[in-house]
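S.K.: next input, structure requested:
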Amino acid sequence: MKNRIDACFEKLKAENKKALVTFITAGDPDMDTTEKCVLEMYNNGSDIIEIGVPFSDPIAEGATIQKASLRSLSGGTNLDKIFDLVRKLRTQTDKPMLLMMYINTIFKFGTAKFFKLCKETQIDGVIVPDMPFEEREELEGEAEKNGIYTIFLVAPTSHERVKMIAEK
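M.R.: Prediction:
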């Protein structure tokens, strides 16, 4: 089966369009609101949605996402609840969904268990901004085994590493 991300970009390319990728922190202010917002984003033109997994020390985020993460965590959001949310969303949409999160959350949850649940709930990809590119093997094996894309970010300071990262 082709990953929804590939299908989305192929369709947009054929139509000579760009992708609108939007972001929301899961559980801010609560899961019901997150569900409604995700569906509204899709209904209003979003092609792909990044669902942010809240983290207690979101150092790579700006103030707005930091505050959203802390509100979400104080409301009891965790990965199990996020996977439940994605299951509900999958009964209402077949558009690409990604999780954006920190690597420690995956390690604490269990890498194999995490990617197995990504597959079961039909998450298409995972963005882990604090994962050094050179250490990607720690996730890639389980991700690939389950058909989940690991998506890498390129920092402005990457310079000579940009080509290597972009090729992957």
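S.K.: from here on, just use CA atoms for contacts and neighbour counts.
M.R.: Will do.
S.K.: so residue 65 touches residue 27, yeah?
M.R.: No. Taking contacts as Cα atoms under 8 Å, residue 65 lies outside contact range of residue 27: 12.0 Å.
S.K.: OK, contacts around the spatially most central residue of the chain?
M.R.: Among the residues of the chain, the one closest to the centroid is residue 99, at 1.8 Å (Cα atoms, centre = their mean). Going by Cα atoms under 8 Å, 6 or more residues apart in numbering, residue 99 touches 50, 51, 52, 53, 123, 125, 126, 127.
S.K.: try 7 Å this time
M.R.: By Cα atoms under 7 Å, 6 or more residues apart in numbering, the contact set of residue 99 is 50, 51, 52, 53, 125, 126, 127.
S.K.: next, the second sequence, to be compared with the first:
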Amino acid sequence: MENQLNQKSKIISSFELLNDQGRIALMPFLMAGDPDLETSRKVLLKLQDAGADIIELGIPYSDPLADGPVIQAAASRALASGTTISRVLDMLSDLRCELEIPIVLFTYSNPLLNVGMDCFCDRAAEAGVSGLVVPDLPLEEAEKLSPLASDRGIDLVLLVAPTTPKERMKTISRKSKGFTYLVSVTGVTGERTNMESRVELLVHQLKSSSLSPVAVGFGISGPEQIKQVREWGADGAIVGSALVKRIANAQKGLEVQAAGNFCAELRRAADEK
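M.R.: Below you'll find the model as predicted:
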């Protein structure tokens, strides 16, 4: 445990390497178990091959308050296919030797607390998980979870919204581990045609006060938004609904190819000078 505390996290190491290369982190979001866990397994590896730097993996939940209709539908399909926390972690355990990039789990406080913070962190660490995002976890509860996760080599990533008061934003960003997750819009996840201009100011505010990199999510739908976020100085761009939609709309058997093609397109945009 002491060795884990003294080691630099896998997420921070990834951001530092990308920063040295002058690149932004491409961070696709995938709903585990949509349409089934075997497909998710293949998509994870395809995203890695297509240039993803960090993957955010959603654990399906029946009441996902922060998610828009696209990801809610994906969660429903995943639950219908029999996806559970335990099965997701078993899948990741099986992939430990193949997945080299950091995996950040996205879950809600209810399933986390049902399993138990200690037990969840133990299982996640055994599965090779590098980070954890719990969007509905109050800061006060996050302060209990963060050291439990850190003891096991897992970064608890905290979220900042456009409506977060400036002082609280500073507090959250300084307590966030791995990176600070900047929610670019007020409301739930989903594709947007244009990024709000105030996001640029929020990125600069966070960069001036945060001890960790800043990644922007919620509303990034394609290459143009990736370029915009990069120009604003963010360290990472999280793409969720747009990728989940492509997987859902793909012809049966072609989901993995659709995910890989879209990720490769985003990678080119992220690296374009």
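S.K.: one step back: and the furthest pair within the contacts of residue 99 of structure 1?
M.R.: Spanning the widest gap among the contacts of residue 99 of structure 1 are 53 and 125, at 13.0 Å by Cα to Cα.
S.K.: when these two are compared, which one has more neighbours?
M.R.: Legend: neighbour count by other Cα atoms under 10 Å for residue 53 of structure 1 and residue 125, higher for residue 125 (24 against 21).
S.K.: from residue 96 of structure 1, how far out is the more buried one?
M.R.: 8 Å (Cα to Cα, to the nearest Å).
S.K.: also residue 58 of structure 1?
M.R.: Taking Cα to Cα, one finds residue 58 of structure 1 at 24 Å from residue 96 of structure 1.
S.K.: those two: which is more packed in?
M.R.: Using other Cα under 10 Å, the more surrounded residue of residue 58 of structure 1 and residue 96 is residue 96, with 23 against 17.
S.K.: which parts of structure 1 are strands?
M.R.: Using DSSP state E, the strands of structure 1 run over residues 21-25, 48-52, 97-100, 125-127, 149-151.
S.K.: structure 1: helices as residue ranges?
M.R.: Using DSSP state H, the helices of structure 1 run over residues 4-14, 31-43, 63-74, 79-90, 103-109, 111-121, 137-145, 162-167.
S.K.: packing partners of the second one?
M.R.: Using 3 or more Cα pairs under 7 Å, 6 or more residues apart in numbering; DSSP states H and E as the contact criterion, the secondary-structure elements in contact with helix 31-43 of structure 1 are helix 79-90.
S.K.: whereabouts in structure 2 does the helix it packs on align?
M.R.: Counting by TM-score structural alignment, helix 79-90 of structure 1 falls onto residues 85-96 of structure 2.
S.K.: one more: stretch 33-46 of structure 1?
M.R.: Using TM-score structural alignment, the residues of structure 2 aligned to stretch 33-46 of structure 1 are 39-52.
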